[in-house]
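Participant: prediction below, plus the sequence it came from.
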Amino acid sequence: MSFSGKSLLRIQDLDIDKVMLLFDKARALKAEFKRSKTFGRKLHLSLESQQKLLAMVFLEPSTRTRMSFQAAAARLGFRVVSFDCSSASSMEKGENEIDTLKNVSALLPDLMVVRYGESKQVGDLLPKLNCPVINAGSGMDEHPSQALLDAFTMLEAKGSLVGQRLLMVGDIRHSRVAHSNLRLLGPLGVQLGICGPSELLPPLEGEWKNVERFEDLQSGISWCQILMGLRIQKERHLAAGSGRDLVSYQGQFRIEPSHLSKWTQNGIILHPGPVIRGVEFAEEILHDPRSLVIEQVTNGLFVRAALYSLILGLEV
């Protein structure tokens, strides 16, 4: 059941025992922060923590995920070096992603956090690097730490995940968050449903074959206890040469206060961010007392700090 020295590249790298161990650690860190406005203080002050080097390599743009991983590392007292595609002179000069990763790995970090696109070459390289790697998002396929913080938020709010019904609304087909949540939440006992334009939904086959599919948004919301909005992945559509008219999407699938007027008061509303106000959610939805969108961001800090400590075998 040990995490120590292991990469987290996909949800399948975890079993249920590891997930629960991670949640226990995240819960303890959160409780410590509530008591003392800090966490991992013992580790932060130790020589062991100060000697740990974390390398962050973001080959696709990121704000929230990158800052969350950075904040978790800072709270634990790690040293951080980072590579960001938006300001990388080496890539402007023509260096490819594989060479970039090999060069960062040659700096001998204790742990790497990597975000990348659809490159199979990068995916094949990561398990061969000389340190553990956390996947911070890979194309349309996986975003393991986001799914973990989503599940942790659900568990905190609901007390148990078994038998809960989650409806994901939006661009499911192109969403790495949707794929990772499917792979994590099913084994944890959550029933999944999807709703959105047909061209943005995956076919109900393979790993999606047992998922409920709703063409009508109100019917889907009435079915679920947990509601998750997902943004329209315009950058993926452009790459694929396709697109979706946002006006028609908003008219049919934007979540409005009227959809929630008779919804369970014990329901929770989630979104992995960034929320495009007026597209996935009407403005008022983010102010609904059932919205835990900001709590997800906070929980991401504790879940990612827990990942660091378990992978590096550190007591915090």
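Facilitator: Noted; the coordinates are in hand.
Participant: okay, CA-based contacts and neighbour counts for the rest of this
Facilitator: OK.
Participant: please state the offset of the helix or strand harbouring Val177 from the chain centre?
Facilitator: Using DSSP states H and E, Val177 falls within helix 176-185. With Cα atoms, centre = their mean, to the nearest Å as the basis, helix 176-185 stands 9 Å off its chain's centre.
Participant: over to stretch 174-192?
Facilitator: Counting by Cα atoms, centre = their mean, stretch 174-192 is centred 11 Å from the centre of its parent chain.
Participant: now stretch 146-158
Facilitator: Put simply, stretch 146-158 sits 10 Å off its chain's centre (Cα atoms, centre = their mean).
Participant: buried residues in that stretch?
Facilitator: Residues 146-154, 158 are the ones in stretch 146-158 that count as buried (16 or more other Cα atoms under 10 Å).
Participant: list just the nearest of those to Leu76.
Facilitator: Within these, the smallest distance to Leu76 is 18.2 Å, found for Leu149 (Cα to Cα).
Participant: so the closest one sits right up against Val303, yeah?
Facilitator: Yes - Leu149 is within contact range of Val303, at 6.0 Å (criterion: Cα atoms under 8 Å).
Participant: picking that back up, got a markdown table for the buried residues of stretch 146-158, with secondary structure and distance to Asn210 too?
Facilitator: Listed next are the buried residues of stretch 146-158 as a markdown table, based on DSSP: H, G, I helix; E, B strand; the rest coil; distance: Cα to Cα, whole Å:
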| residue | secondary structure | distance to Asn210 |
| --- | --- | --- |
| Gln146 | helix | 22 |
| Ala147 | helix | 19 |
| Leu148 | helix | 21 |
| Leu149 | helix | 23 |
| Asp150 | helix | 21 |
| Ala151 | helix | 19 |
| Phe152 | helix | 23 |
| Thr153 | helix | 24 |
| Met154 | helix | 21 |
| Lys158 | helix | 23 |
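Participant: next, the buried residues of stretch 23-37.
Facilitator: 23, 25-30.
Participant: where exactly do the strands run in the stretch 1-150 of the chain?
Facilitator: Along the stretch 1-150 of the chain, counting by DSSP state E, counting those that start in this stretch, strands occupy 53-58, 79-84, 111-116, 133-138.
Participant: let me know the outermost residue of this protein.
Facilitator: Lys93 (31.3 Å; Cα atoms, centre = their mean).
Participant: ok so, going back, in TSV: the strands of the stretch 1-150 of the chain, plus distance to Val19 and mean neighbour count.
Facilitator: Output for the strands of the stretch 1-150 of the chain, formatted as TSV (distance: least, Cα to Cα, whole Å; neighbours: other Cα atoms under 10 Å):
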stretch	distance to Val19	mean neighbour count
strand 53-58	22	22
strand 79-84	26	16
strand 111-116	19	23
strand 133-138	15	24
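Participant: check it against this one:
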Amino acid sequence: MPEKQKQRLLLSVEDLSASQAKQLIQVAQKLKRGEIGASEKKSEKNPAKIVILAFFEPSTRTALSFEIAALRLGLKPVNFAAAGSTSLAKGESLHETLVTLISMKPDLLVVRHSGDAKIEEQLAISEVPVINAGSGTKEHPTQALLDAMTVFERRDKIEGERILYVGDIEHSRVARSGNKLFSRLGAAVAVCAPKELMPSTSDWAQATRFEKLSDALKWSTVCIGLRLQKERHSKKPYAFNIEEYRLDKKNLSSLATDAVVMHPGPFIAELDVSEEILDDPRCAIHDQVTNGVYMRMAVIGEMLGLSYS
């Protein structure tokens, strides 16, 4: 993000250069350590900036961390409830709802949606700054940033690390954004999944592919598990045993003792992750949740040009 200039849109990891991503990680770490904090004074002439949080898909970690981030920065988050209490229940389209929110002229709009093409077109031309909080199977840039922050904290570097994604990679916006960002930051990326869940798009052309989880774990320094996204699958029965790719004590015995285990959440207990690994010293799943707040503070601050003290 250019210095002294607000970033207008963060819709994709591709909106960031490597240096911009590194700068955001540094700011998020300083916020986490309490070395800096929001410094803008509010008054009638300088009221708190308004952030609309519009989530058209379910969320716990992302939605709440954005709200907490806004509050800690002294902003006013406004939650748009996409359930039955809005005009969506009367038949209004998602696209028109989004245009309505933009027309209210908030200072920042944070949006999660299912990847609707009309919504993406509108966001790309929005005069209001926009952060993508997850778009279908396509992108989740702030998750990639907080994951990179977590890797840096645990491994003291990102360049040269070997990042492994395990599970439902084909339908994962987390993995797609993470692949782009980690590659840009100098890490190697690999995938391990049943053939039905292997990525099929060209953006994965450079990723190493493993069939056996034990081989993949021996290669990796960071293992990131992914949820089986049943809501994005056809209803035909699976032809694979997902337990072969589950992150549990038995499978993780192939992973180095100084490696890192991550998962963006939510995880389905005993399906993609066994709860027994939450006590494993290599596990950083809850660190990711904590870092989500500070990374989103850093991103919001950059988008709005906030100053720190």
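Facilitator: Yes, it's here. All values reported here derive from a predicted model rather than from experimental measurement.
Participant: quick TM-score on the pair, please.
Facilitator: Once superposed, the chains reach a TM-score of 0.94 (TM-score structural alignment, normalised by the length of the second structure), with 305 aligned residues with a Cα RMSD of 1.8 Å.
Participant: re earlier: so where in the second structure does the helix holding Val177 of the first structure end up aligned?
Facilitator: Mapped onto the second structure using TM-score structural alignment, helix 176-185 of the first structure spans residues 173-182.
Participant: list the buried residues in that stretch.
Facilitator: So for stretch 173-182 of the second structure, counting by 16+ other Cα under 10 Å, buried means 173-182.
Participant: repeat that for stretch 299-310 of the first structure.
Facilitator: Across stretch 299-310 of the first structure, burial judged by 16+ other Cα under 10 Å covers 299-310.
Participant: what range in the second structure matches that stretch?
Facilitator: Using TM-score structural alignment, stretch 299-310 of the first structure lines up with residues 291-302 of the second structure.
Participant: now that stretch on the first structure. Mean distance?
Facilitator: Superposed on the first structure, stretch 291-302 of the second structure shows a mean distance to its aligned partners of 0.5 Å (mean Cα distance after the TM-score superposition for the first structure).
Participant: how about residues contacting that stretch?
Facilitator: Contact partners of stretch 291-302 of the second structure, identified using Cα atoms under 8 Å, 6 or more residues apart in numbering, comprise 1, 6-7, 24-25, 27-29, 31-32, 61-62, 65-66, 68-70, 72-73, 142-143, 145-146, 149-150, 307.
Participant: again, only using 7 Å
Facilitator: For stretch 291-302 of the second structure, contacts defined as Cα atoms under 7 Å, 6 or more residues apart in numbering pick out 6-7, 24-25, 27-28, 31-32, 65-66, 68-70, 73, 142, 146, 150.
Participant: and what of stretch 261-273 of the second structure?
Facilitator: Under the contact criterion Cα under 7 Å, 6+ apart, stretch 261-273 of the second structure has outside partners 222-228, 243, 246-248, 275, 282-285.
Participant: just checking, what packs against the longest helix anywhere in the first structure?
Facilitator: If you go by DSSP state H, the first structure has its longest helix at helix 16-36. On a contact count with 3 or more Cα pairs under 7 Å, 6 or more residues apart in numbering; DSSP states H and E, helix 16-36 of the first structure meets helix 293-311.
Participant: before we move on, the earlier item: how many degrees apart are the longest helix of the first structure and helix 176-185 in direction?
Facilitator: Interaxial angle, helix 16-36 of the first structure versus helix 176-185 (axes from the mean of the first three to the mean of the last three Cα atoms, to 10 degrees): 110 degrees.
Participant: could you find the counterpart of Lys18 of the first structure in the second structure?
Facilitator: Aligning on TM-score structural alignment places Lys18 of the first structure opposite Gln20 in the second structure.
Participant: could you give the number of residues near its match?
Facilitator: Gln20 of the second structure: 14 surrounding residues under other Cα atoms under 10 Å.
Participant: check Gln164 of the first structure too.
Facilitator: Look at Gln164 of the first structure: counted by other Cα under 10 Å, it has 18 neighbours.
Participant: cool, and the one 3 residues further on?
Facilitator: One way to gauge burial is a neighbour count; for Leu167 of the first structure, by other Cα under 10 Å, it gives 26.
Participant: identify the residues contacting it.
Facilitator: Applying Cα under 7 Å, 6+ apart to Leu167 of the first structure gives the contacts 192-194, 220-221, 224, 226-228.
Participant: run the last query once more with 8 Å
Facilitator: 192-195, 220-221, 224-228.
Participant: how close does the match of helix 176-185 of the first structure sit to the first structure?
Facilitator: Taking mean Cα distance after the TM-score superposition for the first structure, the mean distance separating stretch 173-182 of the second structure from the aligned residues in the first structure is 0.6 Å.
Participant: the residue farthest from the centre of the first structure -> the second structure?
Facilitator: By TM-score structural alignment, Lys93 of the first structure lines up with Lys90.
Participant: of the buried residues of stretch 23-37 of the first structure, closest to Asp216 of the first structure?
Facilitator: Distance to Asp216 of the first structure across the buried residues of stretch 23-37 of the first structure (Cα to Cα) is lowest for Phe23, with 34.3 Å.
Participant: excluding chain neighbours, what is closest to that closest one?
Facilitator: Spatially, and ignoring its direct neighbours in sequence, Phe23 of the first structure is nearest to Phe152 (6.5 Å; Cα to Cα, 6 or more residues apart in numbering).
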